[in-house]
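>>> Just to be clear, the model below is a prediction. Sequence and coordinates:
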Amino acid sequence: MQQKMCQAINTRYQTNHPHRNLNMIRGSEQEGTMRRVDELGIFWLVGHEGDALSGRLRFDVNDGCTVELVGIFDSKPGDDDSIRIHGWIGSNKVTLENCIPRRNNRGSTGVQKCEYYANQLFIGHHFTEDEFSLQTAVVEISDLDTWVGWRGITDFYGRRGDRNGPSYQMSFEPNQNQEATFNGGRVAIENSWTQEGDGVQEVKFRQWPTLKIAYDEPQNFKVVRRDVGAVQNLLSLCIDTPTTMDRLILRRPDIRARLLNGEDAGYEQDIELRVPLLRYVDPAGRKPRHPYQMLLTFDELGGIGRIAHWLETSKLFQTALSSMMSVQHAKQMFTENRFLNVAFAAEAFHRNIYGGAYLEQGEFDALLETLVVNTPDRHRAWLKDKLQHANQSTLRKRMRQLAAKAGEATKPITGNIDQWSFAVAKVRNDLTHLGSIPGRYPGGDLRSLSDSVYAVTRACMLLECGVPQEVLARSAQSESALWLSSRVESAVSRVRSSG
C-alpha cells in the first residue's frame, strides 16, 4: 500500500546503489546544509495507515517543519500522546516526530484541512517504537574542515618546458581516516569527497571531513543526540565561535535500504534528521574561520583520541556545558541573563567535578539535626530551610578555585584571582537577589565579566578532558585574550568600588 501511495503522489524515483554513501552522494544531496523541503505527499497518524490524507510537507532550517493536510484525520491520538505522523514524499519515507496541531478547519463549507508543526523530521524511515534506537551517526559540522586542516588536494600551475602554453595539474590523495574508541563505541573523522563534470570540458571536485559515532549496540535516540551535541560543543569551545550542524545521517543495522522491487540493497538505509537550528547561516554566506583565530586546532587538542575522551568526560558536566553554550547559540540575550547563565555553568561545573562541601555529608546532616532539635518547634522549619545549603562552598570560593585550576591558560584574563572572584560573586549575588540598583553594572562590564567566566570554565573543561595546561597556556597571549584582559581589569575595578 505504501508503494502505491508513493507512486500515486509522485512517479519520480531514485535508484539505490549498493555503494551509495556520503562519499558518493551527488548533486544537491551532497551540499553541507539543512536543505529546504517543499513536497506533496500522503500522511497518516502512526498506526492508522488506512486513514491517510494528501498534503504538503515543508521544512526550513529557520522556520521549522509543517505539514498541511487536505481533510481531517478520523483517528485521533489521546490528549497526552506525543503525535507522530508517517508519510511518503516521492519515494522517501518520512517520520514527523512530536507534532503539534496548529490549525483544524471543520467548517461546513469549503475544503476541510488541518496543519501540524513537527519538532523533528526524519527522512528515510518510518519509526514505530515509542523510544526508538540507532547505532551510527554521521554528522557534518560547520568549520570542521578548517579545524581538522586536512590537505588532500595538490595543484600546480606553470608553463610547459616547450613554452607552448600554460599547464595545470591537480591530484588528490584521500586523507587517512582516524578512529578511537570510547566506552560503548567508536568515534572517527573520515574523509568524504565528490567529483562531477564530463571530464572533457570541466571537472568539479570537493572534499570534506565528516565525524562518525558508531556504537557497539543500538542506543536510544536521545543518547545519540546528546553525544552529537557534545562533539559539536567541543568544536565550538576549540574553534572559539558557535558551530552548527549541517547534516546528520543516522543508521541501524536492521533498517536496510531497498531496491525498487523490495529486495535488500545490501547496505543500511540513510535516515536524515532535519530540525530548526539557532543562528543558522548557509555555508555560502559564512566567513571562513582560520586556524590562528581558534583556541585549539584538531591536532592541538590531541586528535581523535581526545574527542573520544571528551565523549566520556563531558557526561559528568552536561548541564553546565549546555548552560554555558546557550550564550553562544542565542541570537540575542540581555547581558544580565548572559552573565547569570555563564555563572551558573561555572558553579554547576565546579559542583559536579570538585564538589566543594565544607563537611562530609553525613557529618553535616548530624550537625543540622542537632541544631534543629535544639530549636523551638515554631522555628524549626525556617531554620532547616535556611541551613540546608549551608554546607556548600560560596561562589567566590568556587570561582577562585576554578581560576587557580585554569592557571596560566587564563591568568592574563583574570588578573588578581581574589579580586576577580570577588567581583564575579558580587555581581551574581546582586543580580540574583535583585539587590543592585538598575544600571549599576554597565552592559560592557557584564559582558566582559561573563566572557572571563566563560574562558575560565572552558579551560577547566578542556583540562578535565586531558588537554595539557601548557597547550592551553599558548592561547593566553593571543590578541583576543589580551584585549579581553584590559576590559576585565576595568570591570573588576568598577565593581569593587561600587560598594
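It's in.
>>> make it CA atoms for all contacts and neighbour counts henceforth
OK.
>>> ranges for the helices of the stretch 1-150 of the chain?
For the stretch 1-150 of the chain, the helices defined by DSSP state H, counting those that start in this stretch occupy 2-9, 144-148.
>>> out of those helices, nearest to Y116?
helix 2-9 (19.9 Å; CA to CA).
>>> now that closest one, how far from the centre of its chain.
Its chain's average C-alpha position is 36 Å from that of helix 2-9, according to CA atoms, centre = their mean, to the nearest Å.
>>> List of residues touching that helix?
Residues from elsewhere that reach helix 2-9 (CA atoms under 8 Å, 6 or more residues apart in numbering): 40-42, 88-91.
>>> same thing but 6 Å
In this structure, residues lying in contact with helix 2-9 by CA atoms under 6 Å, 6 or more residues apart in numbering are 41, 88, 90-91.
>>> Could you do stretch 69-88 as well?
Contacts for stretch 69-88 (CA under 6 Å, 6+ apart): 6, 41-46, 54-55, 93-99, 112-114.
>>> Can you give the distance of that stretch from its chain's centre?
Distance, stretch centre to chain centre, for stretch 69-88: 29 Å (CA atoms, centre = their mean).
>>> Span of it from start to end?
Start-to-end span of stretch 69-88 (CA to CA, to the nearest Å) is 13 Å.
>>> that older thread, emit the PyMOL select command for whichever of the contacts of stretch 69-88 are buried.
Buried residues within the contacts of stretch 69-88, by 16 or more other CA atoms under 10 Å, are selected in PyMOL with:
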select buried, resi 6+41+42+43+44+45+46+54+55+93+94+95+96+97+98+99+113+114
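>>> can you tell me which of the helices of the stretch 1-150 of the chain comes nearest to V373?
Closest to V373 of the helices of the stretch 1-150 of the chain, according to CA to CA: helix 144-148, at 60.0 Å.
>>> need the next SSE after the closest one, C-terminal direction.
Going down the chain from helix 144-148, the next helix or strand is strand 153-159, by DSSP states H and E.
>>> List the contacts of that following strand.
By CA under 6 Å, 6+ apart, strand 153-159 touches 166-172.
>>> hmm, 10 Å instead?
165-175, 205-207 (CA atoms under 10 Å, 6 or more residues apart in numbering).
>>> So which of those residues sit within strands?
Among those, the residues falling in strands (DSSP state E) are 166-172, 205-207.
>>> Use this one as the comparison:
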Amino acid sequence: MTKNFELKGEWFLPSNKTKRISGSLIYDIDKGITLKLHGNFNDFPNLSDKSDNQYDIILGLTSKSEEITLYNIFLSFSEGIRLVQNQEVGTPSSEYIVNYIFRGAHFNTQEDIKFDQLVTEISDLEEWVGISGFIKDFDFIKKIEMQKNHEFKLDYKLPSTINFPLSENLDGQFNFVMIPSSEAIHYQKQFLITQRTELILKYKEEKNIEDILNDLFIFQSFLILGLYEKSHPKSITFYNEKNKKNYGNDNIVKREVKLYFHISDQKIEKQKTFRDMLFSYGNIEDKFPELIQNWFKKYNKLESCFKLLIEQFYNEKRFSENTFLNLAQAAESFHAHTKDRPKMPKEEYTEMKNEILSKVDSKYHTWLKDQFNFGNHLNLQTRLEELLTFCSCDMIDKIIGNKNEFIKNVKNSRNYYTHYSLSLKKKAIKGSELFYLTQKLKIILVSAFLIELGFDKNILNQILEEKEHRFFHFLTKL
C-alpha cells in the first residue's frame, strides 16, 4: 500500500457479468482509489446491486487476466449521453470512489469475503521487534585483524518464528523473511540480504473482513503504545483454506489475495532505533504473550477511551482545545471503565434520597430527582485523583509535578472549554500551558493502559527514566 499503480481492464457487477465496461482502476497513496469507466453502471436496468449510486461489489478482470474485487464503492461523477444531430453518439464516462481493493480473487457478495489468515507488514514493526539474523560473534581484536587483511565475514541465520496466542480462536506470529540477492552467473561484485518482519494472524475458522481488520487494528494500537508514534500497515495479504487455485499437475495452493485501501497522512519512513520508542519488544519479551493477550481481551471494553488517546498520535502536528478535551474525556472514561464506583453505597444513597424527598415540598421533587440521577457518580476531580494514584511512580510524579495544581487545571480547563462560561474563563489555562497539560495527560493515559494490561510499575518507571530526554524532558523541566 506504499506504491501507486493503475490497472486497466473490464469491470462488471456480480448480478450481470456479461455486461462489462472498460476502464482503469487507479490507486494513489495520496488521493485514494478511483475507478474510471467508459460507461456507467446506471445504464443497466433492474440491477439489484445498485442503491442510490452505491455498490457493495464491483468485479474486474485486468488486461493481464488478474481477478479484482472492489468493495464499498460510490459513484462520484457521471456524464449523460449527448445527442448531436447527424453525428454518432459517444460513450459517456463515469468515476467511482472505491474504499477497498481485493487483488487476486472474485467475491460475489460481502458475505463471501472471508479468510482464515492475514499476513501484514506494519511500519516500524521490524524495528520494534528488533530481532536480526545477522550474527556478530567475533571480538574487536579479530575484527581489526580482518580489516588489516582486507577480510570481511558475514554470518546470517534466519530467526525462529515467534508464536503467541491472542484469543481462544486466534493466534499471532512474528515471522521473519530473508530475501537474498540473485546470484551473478559469471561475476559477483555485491551481495545483499534483506530481512523483513511480518505479523501473521491465524484463525481457527474463517472470519469476515471487518472482524479481521479490527483485530489488526487492535494489534497495531498496542504497537503505537510502544512506538509512542502513529503506525500503519504497509501491506496486507489474506489466505483461506477454502479458497485455492489449481495450477495443474496436483499443484493446488491457497489463493493470495492482497488488500489495498487509502491511508491518509502516511508517515514518512525513516530509520528508527529503540531510542526513538517508548518501549520495544526486547523490554517486555518475557511478558509479551501475557500483555498482548490481555490487550485483546480488554480492548473492546476500553475502545472508546483508547480511540480518544490514539487520535493524538495521528494528529500530533495539530493542537487545539479539542485535543485537550478529548484526552480529559479519555481519562474520565478510562476510570469509569476500570475503577468506577459510586460515591456511597447504593443502599445508603437510596435511603438519603428518600429522606430528602420526604422533607421537601413535592413541587421540587422533579428537579431533585434529576439531580439524584447523577448525584452518586464520581466527579472529574475524584477520578483524576484515583487515576494519578493508580499510575504513580517516580517518573510519572516528576512529570506531573504538583498533583493538586495539575488536577485543578484539568478540571477548570475542561469545564471552561466545554461550556465557555465567563465565570470559568479566568480559571482555565491557555496557549503553551494548555499544550503542556495535554502532553502530561497523554503520558498518564499511556501509562494507565499499560499498567491495566499488567505492565510492571518498576519496569515502566525504568523505561520512562531512560526515555526522559527523548520524550519528556520539556515536561520535567517545567
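Perfect, I can see it now. What you see is a predicted model; the values in this text were computed from it and never measured.
>>> care to give me the TM-score?
Overlay of the two chains. TM-score (TM-score structural alignment, normalised by the length of the second structure): 0.85; 450 aligned residues with a CA RMSD of 3.1 Å.
>>> can I get the helices of the stretch 1-150 of the first structure in a markdown table with distance to E263 of the first structure?
Shown next, in a markdown table, are these (distance: least, CA to CA, whole Å):
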| stretch | distance to E263 of the first structure |
| --- | --- |
| helix 2-9 | 13 |
| helix 144-148 | 37 |
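>>> Select, out of those, the one closest to F339 of the first structure.
Among those, the nearest to F339 of the first structure by CA to CA is helix 144-148 (28.2 Å).
>>> so the closest one matches what in the second structure?
The alignment of helix 144-148 of the first structure onto the second structure (TM-score structural alignment) spans residues 125-129.
>>> Next, the mean deviation of that stretch compared to the first structure.
Compared with the first structure after fitting, stretch 125-129 of the second structure deviates on average by 1.3 Å (mean CA distance after the TM-score superposition for the first structure).
>>> What residues sit buried inside that stretch?
For stretch 125-129 of the second structure, the buried set under the neighbour-count rule, 16+ other CA under 10 Å, comprises 125-129.
>>> One more: stretch 201-210 of the first structure?
207-210.
>>> Return a ChimeraX selection command for the buried portion of the contacts of strand 153-159 of the first structure.
Selecting the buried subset of the contacts of strand 153-159 of the first structure in ChimeraX, with 16+ other CA under 10 Å as the burial test, is done by:
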select :175,207
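>>> For the contacts of strand 153-159 of the first structure, which two are the farthest from each other?
Farthest apart among the contacts of strand 153-159 of the first structure by CA to CA are G165 and N175. That separation is 32.3 Å.
>>> Would you check the span in the first structure matched by stretch 92-101 of the second structure?
Going by TM-score structural alignment: stretch 92-101 of the second structure matches residues 112-121.
>>> returning to that earlier point: any chance of the contacts of strand 153-159 of the first structure in JSON lines, plus distance to E489 of the first structure?
Converted to JSON lines, those look like this (distance: CA to CA, whole Å):
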{"residue": "G165", "distance to E489 of the first structure": "61"}
{"residue": "P166", "distance to E489 of the first structure": "58"}
{"residue": "S167", "distance to E489 of the first structure": "57"}
{"residue": "Y168", "distance to E489 of the first structure": "55"}
{"residue": "Q169", "distance to E489 of the first structure": "54"}
{"residue": "M170", "distance to E489 of the first structure": "52"}
{"residue": "S171", "distance to E489 of the first structure": "52"}
{"residue": "F172", "distance to E489 of the first structure": "50"}
{"residue": "E173", "distance to E489 of the first structure": "50"}
{"residue": "P174", "distance to E489 of the first structure": "48"}
{"residue": "N175", "distance to E489 of the first structure": "45"}
{"residue": "F205", "distance to E489 of the first structure": "50"}
{"residue": "R206", "distance to E489 of the first structure": "46"}
{"residue": "Q207", "distance to E489 of the first structure": "45"}
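>>> Out of the contacts of strand 153-159 of the first structure, which is nearest to A343 of the first structure?
Lowest distance from A343 of the first structure to the contacts of strand 153-159 of the first structure (CA to CA) belongs to Q207, with 40.3 Å.
>>> Contact partners for that closest one?
Residues near Q207 of the first structure by CA under 10 Å, 6+ apart: 23, 145, 150-153, 172, 174-175, 191-195.
>>> ok, now T319 of the first structure?
Contacts of T319 of the first structure by CA under 10 Å, 6+ apart are 344-345, 348-349, 352.
>>> According to the alignment, which residue of the first structure corresponds to Y314 of the second structure?
By TM-score structural alignment, Y314 of the second structure lines up with H329.
>>> Roughly how far does P180 of the second structure sit from I122 of the second structure?
Look at P180 of the second structure and I122 of the second structure: by CA to CA, they are 21 Å apart.
>>> Between those two, which is the more surrounded one?
Legend: neighbour count by other CA atoms under 10 Å for P180 of the second structure and I122, higher for I122 (19 against 11).
>>> isn't that one right next to L227, touching?
No - using CA atoms under 10 Å, I122 of the second structure is not in contact with L227, being 11.9 Å away.
>>> Could you find the closest non-adjacent residue to L309 of the second structure?
L327 (6.1 Å; CA to CA, 6 or more residues apart in numbering).
>>> Are we agreed that that neighbour is in a strand?
No - L327 of the second structure sits outside any strand when classified using DSSP: H, G, I helix; E, B strand; the rest coil, being helix.
>>> how about the strands in the stretch 1-150 of the first structure?
Secondary structure of the stretch 1-150 of the first structure (DSSP state E, counting those that start in this stretch): strands located at 37-45, 53-60, 64-70, 83-89, 92-105, 113-123, 133-141.
>>> could I get these as JSON lines with distance to P442 of the first structure?
Below are the strands of the stretch 1-150 of the first structure laid out as JSON lines (distance: least, CA to CA, whole Å):
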{"stretch": "strand 37-45", "distance to P442 of the first structure": "44"}
{"stretch": "strand 53-60", "distance to P442 of the first structure": "38"}
{"stretch": "strand 64-70", "distance to P442 of the first structure": "36"}
{"stretch": "strand 83-89", "distance to P442 of the first structure": "46"}
{"stretch": "strand 92-105", "distance to P442 of the first structure": "41"}
{"stretch": "strand 113-123", "distance to P442 of the first structure": "38"}
{"stretch": "strand 133-141", "distance to P442 of the first structure": "36"}
